[in-house]
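> quick one: sequence plus predicted model below, questions after.
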Amino acid sequence: MNVSTTQPFQVVYSLFEHEYLGFLFESFVVQINTRGQLTFQHQNVSSKNADEFASRLDADDFKLIQLIDQIQQDAVIKKFSPKRLSVVDFFLKVYDAEKGDKPLQEKINQYVQARMGKIMELLRDKQVFVMGKDGEPTWKKLSFAPEKASVLFHFRRNEDNTHYFPTIKYAGQKLEFMYKNAALICYEPAWLMLNDIIYSFEKGIDGKKLQPFLNRKFIAIPRSIEENYYRVFVTQLVETADVYAKGFEIRTDKYTPKPQLLFSNIKAANVPELFADAITDREPDKILFELSYVYGKSIVSAAEAKKVSVDLEKTAESYIFHRLTRDTTREKEICKELGKRGLELKAGRTVMEKGAAVAWLAANLPELESKDYTIKQSDKSGKHYFIGDVAVEVGITENNDWFDIYGIVRFGEFEIPFIKLKNHILTKNNEFILPNGQVGIIPDEWFTQYIELFAFAEGDEQLKLRRHHMALVNDLQNGNLATVTMNRKLEKLREFETIEDQPMPAGFVGELRPYQKAGYNWLHFVQNYKFGGCLADDMGLGKTVQTLAMLQRRKENGAESASLLVMPTSLVYNWLNEAQKFTPNLRILNYTGTYREKNVALFSEYDVVLTSYGIMRLDAELLKTYYFDYIILDESQAIKNPDSTTSRSVRELKARHRLILTGTPVENSTMDLWAQMSFINPGLLGNQHFFRNEFLKPIEKDKDEHKTRRLHALIKPFILRRHKSQVAKELPEKIEHTTFCKMTEEQELAYEETKSYYRNKILKSLEENGPGNTQFMLLQGLTKLRQIANHPLMTDPGYEGSSGKLKEVIHKTRDVVSKGHKVLIFSQFVKHLEIIKRSLDKRDISYTYLDGNTKNRHEQVERFQKDETIQVFLISLKAGGVGLNLTAADYVFILDPWWNPAVEAQAVDRAHRIGQQNTVFTYKFITKDSVEEKILALQNRKLQLVTDLISTDETIMKSLTKEDIDNLLS
């Protein structure tokens, strides 16, 4: 019979006894009549329907209902039965007298009792009843005793045995509870029901200690087992309850606690769970501190929660229980004192890094010992640590082309050569074995301060640094980490403003712009100090002409051998043209083609040997027999993979000087930077393993700004990078537009079908396999969607519809061409360019074309630059993104965006470069309501990386979150 919420009702709690689970409660709402009396109309209330009755429930009622739900038999079975069993089957199986599951019974009991304890506390001000046998919830009313009762346990030891029994007092009067039909309705702690009154107890008495006496006057313990009984049971009772003894003695001992701090070495696997979050990948071993208090002859762990501890002493005739009450006030003062000194304890323990722990001990040990603290290493530690002063002195002296490094490390009285720490620092092992067998701990800060020094230094007996590590030497000196002695010449490296102006070579035809002249001076600057350099000016600022001017100067100064210029095949023609124009006196050997003469003796007749990366790789064994004056790599990102044959081959070549030219020193990863810097200045950034751990992972994975700044500082002296906005003030304006293209109906249908297919497939894979196994599928899906956003013909040769973007591109092209302008049209997809070609052919619009398979590349460029009838140049982004001078165009169309805006910027730079006289208009065509729009948004949000060091499609793909992927495919 349901209770009406529109009429008065009352929540009540009804006690009943379950055959297996013991006493439990159920919660009900009961209708109230006009006289304010409870009626027989009632309804069970649970968490499922409690909100219906919220008008007459308070916060405690909601807590009670939730707790009561958790102890009902169905909830218990659901929690503890892995199989779906009926109520009868579950309880008969678990609670069978002979074959029952005792451990599971105990777990269930603990679960129920924990919740019953909370329920009893919340019930004090509620209406509580005993349930009738017919299920009537308000059969008999119960009340709670307003005060707490006390229990006194009596022990009387005589010649044969020890009698043991409790007495209960309430409000100063003895409470008769034996043989009175009393019941313990909760055990942990005890709640006793007697004469319809529920009693609770001081000191949280365990109900199991009262249960035997509900129908029993005393328990007799025979002499034969009394010692064991006293040690196990009575000792525990003396600690937690009030005990009266006759026949043995209970003494209360009082002492002022003296702190004892033990420290020990532990492995990560043994770190207490409380401190599991203190474990890091870098250093699995830790130091565990454990605080104890010495009370007389007793030692009590600070982790021990109980405030009273009891020890049993057996005498000739009897027993003495020594009851020790802890001085919690003094213990708190001790913990506070240690906390102020940086030792924050949890339950009397803490875990610290070994380095930090030993440093803490060295700093605090003397003063704490003077305050009567006992601090010692635990016998179980297995290692004996040195605790004392640790210091280091490092000196660096310039010696010709090297810096010599020397130093002494002091562990107390022991002096250790600095070089002995090399392997420890590089492997991040902070334990150093001293001559006396003690373990000295290398301070944590030394790993940060000196790891680069050891990683970059050469030599096993005597440490040496190459001169190009000047930035590191400066940092060590500025940080007071080393004493440095050097000559005045090297002081010029501190600031590039001190670079001297160099005369231009007589054989140079033309004039360098001011910033180009500054670059020319810089090339001589690094040359004079025998450093390798990286000229990394923006595309179009004239890296070629600056380099040619420097090579002409080398020729006129009597260079003893030829220089080697290595570049992509597509740039050979450009270099020959530029050399003919600016340095016609340079003797240049075009060492390319199938029929090249493979004879290095020929090189002495030339000033410059010009070749491609492919030829260099094929002829590496031959080329490394010649000692070049310069080795110069153009578009040096070609060696960005340090493990590639190209990269390994070029590193084996020999030269007095090394130079690289690139507008994008980092394309895919900071490892690109390592490969190129290691070519021009070997050892500058350490070995690959070191660089990967110390720079690549922290920068790319963790976005570590400190590591990014550190790497920038190391490479800064050897890279000259100028942006067009800084130096080429004479360049005309560049105006950018974004044109949004609406998909046709047929195109939209094809797009939605593909999007749904990949969205379901990718999100399912994310759930099952995680992001690591989804990257390829994601890239595949996004590529197809991008292609359909351009034109569905790119994925479906049978598609007969049109494309919104194609219509817009052709419309804009006809408009530009009709007004006499020239336009570069870039796409990352050759298939897309083929579609554009067919559309241009239909409209009789002439064009030149370039992709990765184009052989007559320079002819295509010349035709577009000089033939006024050709106004369109179709270019694949990969083939035409670098090395082209296309200043005849003043319009640039980007047909499809991608993650890396730098790729698009390079394309625009084909037209917006030195020599351009007109304003350059850039149009980026974006298909509306497609993944292209999402890519633009993601560029702005996701590509704000720490510095310009990283700019990569691959890195972004790896860093996409599930939310990013969801947004891209929504």
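Done, it's in.
> rest of the way, CA atoms for contacts and neighbours
Fine.
> residue 869 against residue 845, yeah?
No: with contact defined as C-alpha atoms under 8 Å, residue 869 does not count as touching residue 845 (9.2 Å).
> quick one: residue 967 from residue 790, how far?
Here residue 967 is placed at a distance of 20 Å from residue 790 (C-alpha to C-alpha, to the nearest Å).
> mind checking which of the two has more residues around it?
For residue 967 versus residue 790, the count of surrounding residues by other C-alpha atoms under 10 Å is larger for residue 790: 27 against 13.
> OK, contacts around the more buried one?
Counting by C-alpha atoms under 8 Å, 6 or more residues apart in numbering, residue 790 makes contact with 803, 805-806, 832, 895-896, 927.
> got it, and residue 406?
394-396, 417-419, 462-463.
> same thing with residue 165?
Residue 165 sits in contact with 153-155, 213, 217-219, where contact means C-alpha under 8 Å, 6+ apart.
> which one among the residues you listed gets closest to residue 531?
residue 153 (89.3 Å; C-alpha to C-alpha).
> quick one: residues in contact with stretch 722-740.
Contacts of stretch 722-740 (C-alpha under 8 Å, 6+ apart): 515, 536-538, 541, 912-928.
> looking at these, which are in strands?
Mapping the contacts of stretch 722-740 onto strands (DSSP state E) picks out 920-927.
> and of those, the nearest to residue 180?
Nearest to residue 180 among the ones in strands among the contacts of stretch 722-740, counting by C-alpha to C-alpha, is residue 927 at 87.0 Å.
> distance of the closest one from residue 738?
The gap separating residue 927 from residue 738 is 10 Å, by C-alpha to C-alpha.
> the more surrounded of these two?
Remark: of residue 927 and residue 738, residue 927 carries more neighbours, 23 against 11, as counted by other C-alpha under 10 Å.
> the structure to be compared is supplied as follows:
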Amino acid sequence: MTIENNKKTGLLLYPSTQWKGYGMEFRFLHPSGDAFRQGDFVTDGGDDAAINRLITLCEAVTPESIYNMAGRNTFRTQKKFFAEADASIRNYVDRIVARKVVEAVTLAAANAIPIFFKPGPKELLDANRQLHYVDEPVALHTFYRKTGEGIDYRLTVGHGIVPSSHRTAVISNEPSLFCIDDKIMHFDSSLNGNLLLPFTKKEWIKIPQRVEMEYFRKMIFKIASKIDIDSEGFDVRELHPAGKPRLFMEMVVTGDYHLRLSFVYDGKNFEAGSKKEKSVTLLDGGDSVSFVCIHRNREWEEAIAHRLTDDMHMPKNAPLQGILDWAKHYKPALDAMGIEFEQLTSKKYYIGDVRVEHDDTVVGDWFQLHIVVHFDDGLSVPLTSMRQAILNGDSLYLLPNGKSFVIPDEWKARYSPLMLFGLKKDADTISVHRSQQQLLMPLSIGDEAKAAWRADDTADDSLPTGLAATLRPYQEVGYRWMLGHLRAGNGCCLSDDMGLGKTVQTIAVILKYRAEAGAAARPVLVVAPASVVHNWRNELHRFAPHQRVIVYTGTTVHRQLLLTYADGAAVVVTTYATLRNDISMIGQKEWGIVVYDESQVFKNSDSMTYDAVASIRCRHRIALSGTPMENNLRELWTLMSVLNPALLGDENDFRSNFIHPINANLAGKNTAVLRDLVAPYFLRRTKAAVLDSLPECQDETVYCDMTPAQTSLYVAEQSRMRNLLLEHDAHSNTINALSTIMKLRQIACAPALVGSEAPSGKMAEVMERLTDLRGTSHKVLIFSEFKQLLNIVAKAMDDRGWSYAMLTGETRDREGVIDHFQNDASCQFFLITLKAGGVGLNLTEADYVFLLDPWWNHAVEEQAISRAHRQGQRRAVFVYKFISVGTLEEQILKVQDHKQSLANAVIKCMNESNEEADDTDEETPEDGKG
């Protein structure tokens, strides 16, 4: 029956008729005055684990259960089993039942469930006869008295309790459980309950003289060392030998470690907390026996314990490292006190001092470290042998002598970066490249190398005389930062917000390099998206008017001619597509500096653009990008493999040591290690942080309801996609999914993009807001990924007679179109594709930005916004992002947030959202290799 609220239950014990011990039942109890009537068996404890366990234990000791467990395979019936089973089977059953009875009693006591001896069938349970379990084991004491007829002896329990003078019953033998009056007691695990059986009816047992020696040898010798013995009429030797203290280190169930103090007197061990005052040993003299009593020196023991606990602060329970640290610290004192320290553990741990020494060598751009750990027992081990343990975060390292060394936690923090990124050139040496000198900071070593590699702090870092610009203070900081890396021989990435003048800061560095290198200066190569090549040309002419600039684009014949003049130019500007196509020629030249503008273009290490970028021969490298890591950590490795090839090591190692662990846990130690290593090579300033005069930028997400017809079209395309994915293989699924995702995005913007005449709710909202702005002094930038969507907007404007400008990848006279919008007051709207106008444009005449559709890469959106919200803007900028409700566009916003978290966690100087961008520019699509 199931237990209900306020139902009384009880555990009932009864002598078994089938075996030696006791059985038990778990029943409901019904109050009847000062007594209880036995009710039904409890069969269901609901959610109460303790009740259900009691039910299981009681069912397990029923005759049926015992027969099924031990007799069914041998005996045809239960009756024959209990009648004919031999002694070995009966003993086996006794032990099984005893363990379950002991568990049930302790469990009932712990849960305040009453325990009774079961009365006769019609008898009531007397509430005053409830049994009470004593948790602590009780001591057993024996007294032997020699007489002329033999030996008399008796047993007492606890504090002199004579079993025969009380109601005494032995419930189980092994483990022991017995009841004296209303108390259920037990011995410790070394004694069994049947020792009490002869003394339940009489106080003294007589051993005749003719069998006394046999009795002593068979019985007393077995228990003499386990119980207290007194005697009368025997030869007793009282010994007071000097003791020896011992400390045992043991593991406890919690996983911590425990120090246990004991004392040894003439081979007899006494636990520090034991109340036992002496050890009694029986000596067999052939015709006679004698007792040897070894006494403890309590005063001496207490002095030892006092010094350990009060003076030396010995921990009782502590983590392994804490115990070993204490033992190492107090080892001299323990030796002086004569205390033996013994490890009762499966592993033997090294206890002692360690000394770390290093031998360093500088070879060119490499710093070679040979770090050796010396142990005070004479053993020496190279730190590189512990590399895998440190990287895995293991606490233990097995030494060649078989002992386990506990690796200090501070070692893991100090050496993990070195082990992760340092190049292991041989078994004992780790090499660190100059670009990785951040790895040496926690080690307080390599000062000479760091000084040799560091840029000269006294070198002239004033602005170059040929710079026709006045830099703002933060721009001067950026200029000096890049110049410092240039002089130190390291690549770097200037990651300022769009509109903060990365171009003019870089031009200042180029001029400084040209001035300092003099006749030895090599041309500077600027690689940029096609959309900003002309901007670079114009900025160079504006800020460095005396430098010869070549724009390396155009037809193949024209480019070949230009390349012949490249060595005489100060700066050569080209596109990523041109570099990719002409790498066989460009790669033959030696360049002074290569500037990678919008360096996220070559983020894919499997692309031909990356191959071209990585193969350029140059002395210095500078990357410019507000979004150096748009989509994942692999892009960070790709950028650094170009700027500082040795910094992050092999791509496969980087994937296993960082990409996988960091994706699993952004807050893990690998994230911090990677962030600290790359941080010196990124400089990031936001507009809000450095431009106090920059007007406010407000953004709003405009959620647009689709029209009924648009919704039907969207839902139908979703269903079609699900069916296609179920019908095709994995490769086809990928193609179908990408195609359908694009189509769903187009339908969410305007069904006309997929050939439908269904009206668009979003386009209606956009045109309504543009109508409100029409005729005001505000100018509007209208961005979309889809050129066809801009054509739809353009047609609506044509129908209304509005003036506008449009910039796409097909626009040839880019400067003319931009000038028309910037300087013609009647041109109020500028329609731009994200690819064509996302970077390199200064459109500060606009103070409204409309983003018609979200892109997976939030950074591209931010770049588009920065066309208006940048230096030179005088008015507040208002940004509107149009999202169709209940569509994939809402999911895109969530993807943006997720990837922003990854970028922020790794590049601590980055505060902006970083997403996926295309890997090509507008000129020619690229066929990837991978």
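Noted; the coordinates are in hand. This structure is a prediction, so every number in the text was calculated from the model and none was measured.
> in strands, which of the contacts of residue 165 of structure 1 fall?
When the contacts of residue 165 of structure 1 are checked against strands (DSSP E), the matches are 153-155, 219.
> for those, work out which two are farthest apart.
Using C-alpha to C-alpha, the pair of these lying farthest apart is 153 and 219, separated by 11.6 Å.
> what sits in contact with each of the two?
Residues touching both residue 153 of structure 1 and residue 219 by C-alpha under 8 Å, 6+ apart: 164-165.
> more neighbours, those two?
Legend: neighbour count by other C-alpha under 10 Å for residue 153 of structure 1 and residue 219, higher for residue 153 (19 against 14).
> ok, and the closest non-adjacent residue to that one?
Excluding the flanking residues, the one nearest residue 153 of structure 1 by C-alpha to C-alpha, 6 or more residues apart in numbering is residue 166, at 4.3 Å.
> wait, is that neighbour part of a helix?
No: counting by DSSP: H, G, I helix; E, B strand; the rest coil, residue 166 of structure 1 is not part of a helix but strand.
> I figured it hits residue 210, correct?
Yes: taking contacts as C-alpha under 8 Å, residue 166 of structure 1 lies within contact range of residue 210: 7.4 Å.
> helix, strand or coil for the spatially most central residue of structure 1?
What sits nearest the mean C-alpha location of structure 1, by C-alpha atoms, centre = their mean, is residue 702, with 5.5 Å. Classification of residue 702 of structure 1 using three-state DSSP returns coil.
> how many other residues sit next to residue 542 of structure 1?
Residue 542 of structure 1 sits with 17 neighbouring residues when counted by other C-alpha under 10 Å.
> quick one: what's aligned to it in structure 2?
Applying TM-score structural alignment, one finds that residue 542 of structure 1 aligns to residue 501 in structure 2.
> wait, isn't its match in contact with residue 474?
No: contact criterion C-alpha under 8 Å: residue 501 of structure 2 and residue 474 do not qualify, at 9.9 Å.
> okay, helices next: where are they in the stretch 651-800 of structure 1?
Under the criterion DSSP state H, counting those that start in this stretch, the stretch 651-800 of structure 1 contains helices at 670-680, 688-691, 697-700, 705-715, 724-727, 745-769, 775-790.
> quick one, which of those is packed in tightest?
Of all the helices of the stretch 651-800 of structure 1, helix 670-680 has the most neighbours on average by mean count of other C-alpha atoms under 10 Å, namely a mean of 24.
> that helix vs structure 2, mean deviation?
Superposing on structure 2 and averaging over aligned pairs (mean C-alpha distance after the TM-score superposition for structure 1), helix 670-680 of structure 1 comes out at 4.0 Å.
> need the contact partners of that helix.
Contacting residues not belonging to helix 670-680 of structure 1 are listed as 531-534, 636-637, 639-642, 647, 650-651, 658-660, 665-666, 684-685, 688, 691-692, 695-696, 700, 715, 949-950 [C-alpha under 8 Å, 6+ apart].
> so what's the residue count around residue 381 of structure 2?
Number of residues near residue 381 of structure 2 (other C-alpha under 10 Å) recorded here: 16.
> residue 373 is in contact with that one, correct?
Yes: at 5.2 Å, residue 381 of structure 2 counts as touching residue 373 under the criterion of C-alpha under 8 Å.
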